[in-house]
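> here is the input, now give the coordinates:
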Amino acid sequence: MEADARRHDTRGIVDPSGLLNRVRFRRHEPAAPMRRYVEWYWLIDWDLPEPYASHVVPHPAVNLTFQWDGADEAGAEPYAEVTGVALGLYTRKLTGRGRVCGVKFRPGGFRPYAPGAPVSRWTGVALPAQEVFPQATGEVAHAIVTPADDRARVAALDTFLLSLPCTPDPQADLATTLVQHIRTDRTVRRVGDFAQTRGLSVRALQRLFSTYVGVSPKWVVLRYRIHEALNQAATHTDINWAALAADLGYADQAHLIRDFTRTVGVPPATYAQGVH
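As a prediction, the model looks like this:
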């Protein structure tokens, strides 16, 4: 039940109903050997009569995507990208027809596949996947993107990831565990207190997150607060913002409004009114 709930979780998507009314969006589990490192494969297809800009408040995760976009699938060249953790709002303009087959690595899960550099090297960066994975050729992208059904696309993603060198790292597993703790436990509010409960110094925790997650622990705490505020705004019509701010660990409502507005671009009440 928990896995199924996460499969349909829209946290981070700005105006989820607006996006889901325009695209086909699915999530699938990877093959068992990759589940330690990969949270989901995510698949999107669209065929739009007019352009649409999708907006996402990204998770602290690196994504590998294989995609094509254009009016004619036969004439479009599939390509692959690696996208590091985006610090601000991520916007993607969708036009015509297109398709994305994405790999969402767990926080900490990308590093075993690319151990040569700290994950913070990719933060805020989108680059051709071949710069990280030389194996991600156009031929591979074509094999992943072009199958007509989800099962074949998922199988192609499994085949590609299983072909990559992967170096298991206990520190990567620790980073994944710590981020998941922050994600699910609203009582985690201060980095110093969290580090102490885990037997780490604040400096050691910050180094771990920089190397394996790509962003600071404080950033992760704040990002999951915004995700929850977005979710509440999209699913409830009568929100006590002061109570929500306190529940999320903000000193007051003004701090929530400031963080939300800086991240999403509009105040939370304005956003909630718009999505409803």
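> for the rest of this, base every contact and every neighbour count on C-alpha atoms.
Will do.
> what segments of the chain are strands?
23-28, 38-47, 52-56, 63-70, 79-83, 90-94, 97-105, 126-128 (DSSP state E).
> reformat those strands as JSON lines; add distance to P168 and mean neighbour count.
Below are these laid out as JSON lines (distance: least, C-alpha to C-alpha, whole Å; neighbours: other C-alpha atoms under 10 Å):
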{"stretch": "strand 23-28", "distance to P168": "23", "mean neighbour count": "16"}
{"stretch": "strand 38-47", "distance to P168": "13", "mean neighbour count": "20"}
{"stretch": "strand 52-56", "distance to P168": "30", "mean neighbour count": "16"}
{"stretch": "strand 63-70", "distance to P168": "19", "mean neighbour count": "22"}
{"stretch": "strand 79-83", "distance to P168": "20", "mean neighbour count": "22"}
{"stretch": "strand 90-94", "distance to P168": "30", "mean neighbour count": "14"}
{"stretch": "strand 97-105", "distance to P168": "14", "mean neighbour count": "22"}
{"stretch": "strand 126-128", "distance to P168": "24", "mean neighbour count": "16"}
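> to A233, which of those strands lies closest?
strand 52-56 (14.6 Å; C-alpha to C-alpha).
> pull the distance from the closest one to the chain's centre.
Here the centre of strand 52-56 is set off from its chain's centre by 14 Å, with C-alpha atoms, centre = their mean, to the nearest Å.
> report all helices and strands that it contacts.
strand 90-94 (3 or more C-alpha pairs under 8 Å, 6 or more residues apart in numbering; DSSP states H and E).
> the inter-axis angle of the strand it packs on versus strand 52-56?
160 degrees (axes from the mean of the first three to the mean of the last three C-alpha atoms, to 10 degrees).
> another for comparison:
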Amino acid sequence: MAAPRRDTRGIVDAAELLARVRFRRREPAPPLRPYLEHYWLIDWDLDRPYASHVVPHPSVNLVFQQFEDQDPFAEISGIGLGVFTQTLTGRGRVCGVQFRPGGFRPFAPGHPVSEWTGRRVRLPGTDPAPVLSPTDENARVAALDAHLLALGPRPAPQADQAMALTDRIRTDRTIRRVADLARTEAVSVRHLQRLFAAYVGVGPKWVILRYRIHEALERAETSTALDWSALAADLGYADQAHLVRDFKATVGVPPTAYASR
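Now for the predicted structure:
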């Protein structure tokens, strides 16, 4: 596994978020790296409320949270199907674990990952204090390592396959349809659908679309004069109208309106 990625894919108005909170990504212990994207740590101290928005990755997250005037808690956050919004006020802290797509099932082998999709489930038997209490960031990372290592992930060939396939979707521009992926892997579309439901939590078509929107969102953040027609072709859309439709359905506004603001 490479070092934690530095892109802002999925974060709506990333510049505003980074101006309001302290956001970092950290690498997990070596035995956990096959299953995890990274840890993500956020601390804030705000004089007025701020609403953050994220277009979720096809990943399950384990999140330890401390909000002002609330008891700390831990929860499993399944793959979010729409934009995730969280309003931050006062002072607070979040320590999160982003699993690789397909990487959560070895920690919870008894159920298909699709059972978590669209849900946020509190973990009342999990004490969040060891993760949230330390002032030292390295101690928080060590506590996350200890918590996950104690769960003892169970290696599973199908989970490995799901992780490899979603990595390919993310990096291989030639994969534009589920049929493309099925053909290159010499499996049926139905096989991919069953595998993704059990080990990723959403279908392969959804993953392809979500990674397209992530790239479009990041390009809108970083480009001052973006050629949306060219980007649509680059992402495998039949035309610009299809990109606009998917972008608006996911983010809530057309891409040109998002870029202009």
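> any idea which of the strands of structure 1 gets closest to A272 of structure 1?
strand 52-56 (15.0 Å).
> the closest one against structure 2, how far on average?
Compared with structure 2 after the fit, strand 52-56 of structure 1 shows a mean deviation of 0.5 Å (mean C-alpha distance after the TM-score superposition for structure 1).
> what's that strand aligned against in structure 2?
Counting by TM-score structural alignment, strand 52-56 of structure 1 falls onto residues 50-54 of structure 2.
> same question for stretch 197-210 of structure 1.
So stretch 197-210 of structure 1 is aligned with residues 184-197, judged by TM-score structural alignment.
> what distance separates the matching stretch from the centre of its chain?
22 Å.
> ditto for stretch 123-137 of structure 2
Distance, centroid of stretch 123-137 of structure 2 to centroid of chain: 21 Å (C-alpha atoms, centre = their mean).
> buried residues in it?
Residues of stretch 123-137 of structure 2 classed as buried: P128, A129, V131, L132 (neighbour count, 16 or more other C-alpha atoms under 10 Å).
> quick one, what contacts the second one?
Listed by C-alpha atoms under 8 Å, 6 or more residues apart in numbering, the contact set of A129 of structure 2 reads P72.
> which one in structure 1 is aligned with it?
A129 of structure 2 maps onto H142 in structure 1, by TM-score structural alignment.
> mind checking the longest helix of structure 1?
Counting by DSSP state H, the longest helix found in structure 1 is helix 217-235.
> and it, what does it pack against?
By 3+ C-alpha pairs under 8 Å, 6+ apart, helix 217-235 of structure 1 packs against helix 170-184, helix 202-212, helix 253-264, helix 268-275.
> one more time with 7 Å, if that's ok
When contacts are defined as 3 or more C-alpha pairs under 7 Å, 6 or more residues apart in numbering; DSSP states H and E, helix 217-235 of structure 1 packs onto helix 268-275.
> which other residues reach the helix it packs on?
Here helix 268-275 of structure 1 makes contact (C-alpha atoms under 7 Å, 6 or more residues apart in numbering) with D15, A233, A234, I257, F260, T261.
> what about A233 of structure 2, how many residues nearby?
13 (other C-alpha atoms under 10 Å).
> could you export the strands of structure 1 as CSV, including distance to S216 of structure 1?
As requested, these are arranged in CSV below (distance: least, C-alpha to C-alpha, whole Å):
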stretch, distance to S216 of structure 1
strand 23-28, 27
strand 38-47, 20
strand 52-56, 19
strand 63-70, 18
strand 79-83, 17
strand 90-94, 19
strand 97-105, 17
strand 126-128, 19
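> tell me the counterpart of T95 of structure 1 in structure 2.
Using TM-score structural alignment, T95 of structure 1 sits opposite T89 in structure 2.
> could you report the separation of that match from V12 of structure 2?
18 Å (C-alpha to C-alpha, to the nearest Å).
> ditto for R183 of structure 2
34 Å.
> looking at these two, which is more packed in?
A direct count of neighbours by other C-alpha under 10 Å for R183 of structure 2 and V12 places V12 higher, at 22 against 11.
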